[in-house]
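# Here's a sequence, model it:
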Amino acid sequence: MSDLECKLLIIGAGPGGYVCAIRAGQLGLDTIIVDPQAPGGTCLNVGCIPSKALIHAADEFHKMAYASRGPLGISNDNPSIDLAKTVVWKDGIVKRLNDGVSGLIKKAKTKLVVGEARFIDGKNVSVRTPDGERNIRAQNIVIATGSAPVELPFLPFGGDILSSTEALSLGSVPDSLAVVGGGYIGLEIGTAFAKLGSKVTIIEATEAILPQYDQALTKPISNRLAELGVQVMLETKAEGFQNGVLTTDQGEVVAEKVLVTVGRRPRTSEVGVKDLMLTMDDDFIRVNDCCQTSMKGIYAIGDVTGEPMLAHRAMAQGEMVAEHVAGHKVAWDKRCIPAVCFTDPEIVICGLLPSEVKPNTALVSEFPFAANGRAMTTEREDGFVRIVARKEDHAVIGIQAVGVGVSELSAAFSLAIEMGATLEDIAATVHAHPTQSEGFQEAALRALGKALHI
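This next block holds a predicted model:
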């Protein structure tokens, strides 16, 4: 097949890659994007979107199954779920979004090549397509190949040992599920299957679930897991799985399926990044504030550049890189990137945690949802909103929340920090009543010694 040439070549059509491609096309750059699967990457195809669909289905089923036990006067008759049908619905959402992304790429006049790319050198890439080998020469190349689940040598993926990809495509609800890893992926999926009726056991090697967060944020999660009948085994190491039994250093766990969620690794070896001799930070590609690597004309965005491994971070980087290649004066200068755990209840983290601030330099204030009228009307009063602000000028430098539906507050939280809001700014902003967002205003008022509802 004939060779191709372009101004910008993007390897990987995940959130970072496809956003980079769309923006580059809008800017008039001759752009090609390469990926072996449908556009959207892990997030759209086997990650963020499918998992949220499963979580929604599990929530709806759990509400029906346990409605008659609550105080609302609702009765029900033994609801059931056909998980295979749920998966078909989930796959339909993914397909719609795939088609939408493909349409946007085409609209931007960017060429999509389906195939597996590998570097020949810093300007040339070989692509193995269904129709044969193609070579692409580019003035600039963006590495946006994302990440993959980490596989444990004693728990290799296959059969009843699942990565998150396989767990999101099961045709039936397993009677029992062992989740190795108490991070956000394991807890999100494990909680969903517990609501669907599985006997779930979480095995975590450290002394706490979600170990990167403080206990105040994770306690409501632990309490909810207990309510759902999920067993959590902390400071426990998995050792192997055979004949429906997971062996750990603290005993055996009966499990029909085992979900391994112990982290993700950057996809760099698959495309031959090592051959370029780029400067690395361990397994991740080191980049500057324009996402440029140590080789001229080579950029890297998203998960291959390290934490935080978040789709929206990759998207923002992709947009910036397209503008940089187009000659715009831009740089990566984000004060805060929100992170959300779609557990039950949800957690939102923006900016600095109290533990990350020098002692006696910050004001830390919390407002509990137990004092929020909207939370009361949803039967879920667990959780709070917390603000961290500098003492000297009351500038907000961190916001955290845990509670049902708090993911939808993440934009307000991150915007406040990006815009340099003070406690007074937030306290003086009229928040709609009755909403959980009032907890944000109340936390600011409380920090100023002006609490109204507590």
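
# Could you use CA atoms for every contact and neighbour count after this?
Will do.

# quick one: buried residues of stretch 395-408?
Residues of stretch 395-408 classed as buried by neighbour count (16 or more other C-alpha atoms under 10 Å): 395-407.

# Then stretch 144-152?
Ala144, Thr145, Gly146, Ser147, Pro149, Val150, Glu151.

# now that stretch, how far from the centre of its chain.
Centre-to-centre, stretch 144-152 and its host chain are 13 Å apart (C-alpha atoms, centre = their mean, to the nearest Å).

# And the contacts of that stretch?
10-14, 16-17, 41-42, 157, 163-164, 260-268, 300-304 (C-alpha atoms under 8 Å, 6 or more residues apart in numbering).

# wait, doesn't Asp249 sit right on Gly240?
No. When contacts are counted by C-alpha atoms under 8 Å, Asp249 is not listed as touching Gly240 (10.0 Å).

# out of the two, which sits in the busier spot?
Of the pair Asp249 and Gly240, Gly240 is the one with more neighbours under other C-alpha atoms under 10 Å, namely 16 against 11.

# Can you tell me the SS state at Lys296?
What DSSP: H, G, I helix; E, B strand; the rest coil gives for Lys296 is coil.

# pretty sure Ala84 is in a helix, no?
Yes. Under three-state DSSP, Ala84 sits within a helix.

# and the gap between it and Arg265?
Ala84 sits 30 Å away from Arg265, going by C-alpha to C-alpha, to the nearest Å.

# Could you also give me the structure for this next sequence, so I can compare it with the first?
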Amino acid sequence: MVVGDVTTGTDLLVIGAGPGGYVAAIRAGQLGLDVTLVEKDAYGGACLNRGCIPSKALITATSLKHDAANAEEMGIHANPAVDMTQMMSWKDDVVDNLTGGVEKLCKANGVNLIEGTAEFSGENSVRIVHGGEGQGSESLDFEHCIVATGSRPIQIPGFEFDGEHVLSSEHALSLESVPDELVVVGAGYIGMELASVYAKLGTDVTVVEMLDDVLPPYEADVSRVVKKHAKDLGVEFHFGYSASDWEETDDGIVVTASPAAADGGQAAEAEDEAEALELEADKVLVAVGRSPVTDTLNLEAAGLEPNEQGFLETDDRCRTDVEHIMAVGDVAGEPMLAHKGSKEGQVAAEVVAGEPSAVDYQAMPAAVFTEPEIGTVGLTEAEAEEQGFEPAVGKFPFQASGRALTTGETDGFVRIVADEPSGFILGAQIVGPEASELVAELSLAIEMGATLEDVASTVHTHPTLAEAVMEAAENALGHAIHTLNR
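The predicted structure is shown next:
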């Protein structure tokens, strides 16, 4: 024990107050455990403070501006002015409201809150270093621990974040002015969401991606719709390139992008462009993914070791190799989704309390808040075939949806994948308006073991976008009304 430390004890220690950690702490408090939650930065973690919530706030604000300025077909003519300071202030108010709510909920459920950085000093103890000069430290003994330290943006060589010229996603969510030109490195979901945000604000956006398409995990017909919309917004793409260097100029910066190595995804679109590109910009946003935060934990002292990707491997009850130490959220591996972390946090707390709880990832949805949105859950057709199913696939285009037509957003579709012999729904892919909301119905269908008949025979309100889900199920059965059956 460090001289001057005060040692206390707790049933359950939770390290990190993001969506995984604070949910675990609250659920454990509800179950009667003595819970201590340690957070070094801000309650709500990266999601509420520097990720999910602020990005969606800006997506909403910039979409409102863009839609108002492009509604001539509806007889609306406008040229909205953007007050960037006020927009960021509104975004910050949304964040503050939610993070303040998290702290109140924790306290209301009897959770002991400690501000500081926790590192293991043994298998059943941590040292907590408090921030600020002269704040000191304390030691804490625990019976169980849940690690929920989250993730941070990945830096690439030569592009260390400075917040001025080289931005992380966190920096891009707090700019005080709209850049005239922006280079985005990475066409994953973070890069594509933020590229759309700034394109709608009038920025000339160029995306550099070493692979041959946007949103690599998604099927081509899904990502194609998003790429088309981004191009319509004026976003320029260079596939098969990686950012290799940058330098400051009198007018801003110049980013050098070199052809990617063959094993990095040399793209067909870049075959005729063997030379490096020099891209002028005001700023460069590096959005190539996130890495788990484990370097602050002194894992060796607890007998833990991350895998090659830096994650703490867990079983379906969120237990690591050290059974009384658990891991949830981004630090526990892909998919790195806030709602996945929350579910794991809930399960971990219940396991500590002796409940028969486990995580089932079969119905874990994912969403991308691009324009249009993407919502997916379960298996694709190809994945279903690989697992030995006989897939029945139904599809319904939003161009045939009355509600979609009334919103002016008709690109995209709902696709349902089911097991043909049994009718059980295995997965769904949605790209189009409100996809992040529509996917919930199909997540529930998979969770409860629903069939195509169950969804198709459920009466859906008219006119709604949700009718597209019903029609896709009917299409898989061969009797859709408002689209041609396969």
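
# follow-up on the earlier one: who has more neighbours, Ala84 and Arg265 of structure 1?
Set Ala84 of structure 1 next to Arg265 and count neighbours by other C-alpha under 10 Å: Arg265 wins out with 17 against 14.

# On the three-state scheme, that one is what?
Here Arg265 of structure 1 is recorded as strand under three-state DSSP.

# so what's the counterpart of it in structure 2 up against?
In structure 2, the residue paired with Arg265 of structure 1 is Ser291, using TM-score structural alignment. Residues near Ser291 of structure 2 by C-alpha under 8 Å, 6+ apart: Ser151, Arg152, Pro153, Ile154, Gly310.

# try 7 Å this time
For Ser291 of structure 2, the contact set (C-alpha atoms under 7 Å, 6 or more residues apart in numbering) comprises Ser151, Arg152, Pro153, Ile154.

# Find the nearest non-adjacent residue to the corresponding residue of structure 1 for the first one, please.
By that I understand Ser151 of structure 2. Superposed on structure 1 with TM-score structural alignment, Ser151 of structure 2 falls opposite Ser147. Using C-alpha to C-alpha, 6 or more residues apart in numbering and skipping residues adjacent in sequence, the residue nearest Ser147 of structure 1 is Pro266, 4.2 Å away.

# That neighbour contacts Asp303, correct?
Yes. Between Pro266 of structure 1 and Asp303 there is a contact at 6.1 Å, judged by C-alpha atoms under 7 Å.

# Show where the host helix or strand of Glu350 of structure 2 falls in structure 1, residue numbers please.
Using DSSP states H and E, Glu350 of structure 2 sits within helix 338-352. Using TM-score structural alignment, helix 338-352 of structure 2 lines up with residues 311-325 of structure 1.

# Now do the matching stretch: distance to the chain's middle.
Centre-to-centre, stretch 311-325 of structure 1 and its host chain are 17 Å apart (C-alpha atoms, centre = their mean).

# Check which residues of stretch 226-244 of structure 1 are buried.
Under the neighbour-count criterion of 16+ other C-alpha under 10 Å, stretch 226-244 of structure 1 has Leu228, Gly229, Val230, Val232, Met233, Leu234, Thr236, Lys237, Ala238, Glu239, Gly240, Phe241 buried.

# correction: stretch 161-174 of structure 2
The neighbour-count check on stretch 161-174 of structure 2 (16+ other C-alpha under 10 Å) flags Phe161, Gly163, His165, Val166, Leu167, Ser168, Ser169, Glu170, Ala172, Leu173, Ser174 as buried.

# In contact with the aligned partner of the fifth one in structure 1, which residues are there?
For Leu167 of structure 2, the aligned position in structure 1 is Leu162, judged by TM-score structural alignment. With contact set as C-alpha under 7 Å, 6+ apart, Leu162 of structure 1 has these partners: Val258, Leu259, Val260.

# looking at it, the first one is touching Gly181, isn't it?
So the one you mean is Val258 of structure 1. No. Using C-alpha under 7 Å, Val258 of structure 1 makes no contact with Gly181, being 10.7 Å away.

# what's Asn298 of structure 2 in contact with, if anything?
By C-alpha under 7 Å, 6+ apart, Asn298 of structure 2 lies in contact with Glu119, Phe120.

# One more pass at 10 Å, please.
By C-alpha atoms under 10 Å, 6 or more residues apart in numbering, the residues touching Asn298 of structure 2 are Ala118, Glu119, Phe120, Ser121, Gly122, Val126, Leu304, Glu305.
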